[in-house]
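*Asks:* Quick one, what's the 3D model for this:
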Amino acid sequence: MPHPYAIRLARRSELRTVQQIENMADLVFRRVAMPWVLAMQPAPLPVLQEAYRRGWLWVAVDGINRPLGFALLTTVDGEAYLHQLSVLPRTAGRGIGSALIENACDAARAADHRTLLLSTYDGVPWNAPFYARRGFGIVPPGAYTRALRGLRQEEIRLGHPAWRRVLMRRAV
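*Replies:* Predicted coordinates:
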């Protein structure tokens, strides 16, 4: 039986809940021997606050309005960037992540962006392959702009192994 959900703009009072959802979603990385992900901090409150102010933070909610997942959009070098997409593990496989991606694509298009960029883990089923099935393609390192190289360096500083990460882009 399908589980109903809706997508709406996040409320200011839900910013900490969004961080909790990200932390809970990261628990699935235990399955693929990537424990360093569990030690990483969720999206910083200032980033969430800015996305909230811009109307670029959405939550998927259940029938009684409890958040089940979220999408956080920012920009990198003037390009729409899916900074974070997280869904509670207990709700995986219900189309929530896909719906949040489509919502982010719609918002990027409405803001006159032609593409949506993201960074994710390669070879992890719910990361790069998931996005590839939704129309994202890997950006070859030779096509990285200065800003994208900076994004990659920031990820390394935060503890992401560079060899496991890929940048992906989709037309919106």
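
*Asks:* make it CA atoms for all contacts and neighbour counts henceforth
*Replies:* Fine.

*Asks:* ends of stretch 24-44, how far apart?
*Replies:* 16 Å (CA to CA, to the nearest Å).

*Asks:* buried stuff in it?
*Replies:* For stretch 24-44, burial by neighbour count (16 or more other CA atoms under 10 Å) applies to 24, 25, 26, 28, 37, 38, 42, 43.

*Asks:* Tell me which two of those sit farthest apart.
*Replies:* 28 and 43 (17.4 Å; CA to CA).

*Asks:* ok, residue 50 to residue 38 distance?
*Replies:* 24 Å.

*Asks:* Also residue 84?
*Replies:* 15 Å.

*Asks:* Then residue 127?
*Replies:* Distance from residue 127 to residue 38, by CA to CA: 16 Å.

*Asks:* Could you also give me the structure for this second sequence? I'd like to compare it with the first:
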Amino acid sequence: MITIRPARIDDAEALPDIEQSAGLAFRTIPDLAWLADGDNVSVGRHRALIAEGACWVAADDLDRPVGFLSAGIEGDALHIWELDVRLDRQGSGIGRALLDQAIGDARRRGLAAVTLTTFRDVVWNAPFYRKFGFRILEGAEIDERLASLLSGEAEHGMPPEQRCAMRLDFR
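*Replies:* All right, here's what the predicted structure looks like:
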């Protein structure tokens, strides 16, 4: 039994381990396998995002987080910073439930959209988000905020030709 609930400050300690576990899936993609050994978001950053009130966890029947979605309000959009599910729990609908929660929250807040950056061709990235109605932004559709995020990712070693910004519009 999985429950989706708002993340609590005390959940922050568990989130880097979930991110690390989720990242192991990249070992199946030779060009991106290095991501499995990359740095995780710090507990402090998770606490800050949780305090902003746009983060959720998927908790098991003992109320232990097994997945999470961290987001923040950026202008008129909810921006998803991270969506991770423990590797051993992937493929069971947890990511879908977390994303549904975030989209519903953005609608309730009256925001115009949900945005994110991700890999274009990794099956659990852009193709996953397309199922929810997200579209890949191209050229002039990429606003300054998203262009800056993509540029920062490239500076940290992400292959820019494989990355994209996506948006789900409500209006």
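
*Asks:* picking up where we left off before, go through the buried residues of stretch 24-44 of structure 1 and name the one nearest residue 91 of structure 1.
*Replies:* For these, the nearest to residue 91 of structure 1 is residue 25 (10.0 Å; CA to CA).

*Asks:* Tell me who's in contact with residue 59 of structure 1.
*Replies:* Residue 59 of structure 1 makes contact with 7, 8, 9, 10, 67, 68, 69, 70, 71, 100 under the criterion CA atoms under 8 Å, 6 or more residues apart in numbering.

*Asks:* how about the buried residues of stretch 24-44 of structure 1 in a markdown table, adding distance to residue 121 of structure 1 and secondary structure?
*Replies:* As requested, those are arranged in a markdown table below (distance: CA to CA, whole Å; DSSP: H, G, I helix; E, B strand; the rest coil):
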| residue | distance to residue 121 of structure 1 | secondary structure |
| --- | --- | --- |
| 24 | 17 | helix |
| 25 | 14 | helix |
| 26 | 12 | helix |
| 28 | 13 | helix |
| 37 | 11 | helix |
| 38 | 14 | helix |
| 42 | 16 | coil |
| 43 | 17 | coil |
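
*Asks:* Quick check: buried residues in the longest helix seen in structure 1?
*Replies:* Counting residues, the longest helix in structure 1 under DSSP state H turns out to be helix 96-110. Using 16+ other CA under 10 Å as the test for burial, helix 96-110 of structure 1 gives 96, 97, 98, 99, 100, 101, 103, 104, 105, 107, 108, 109.
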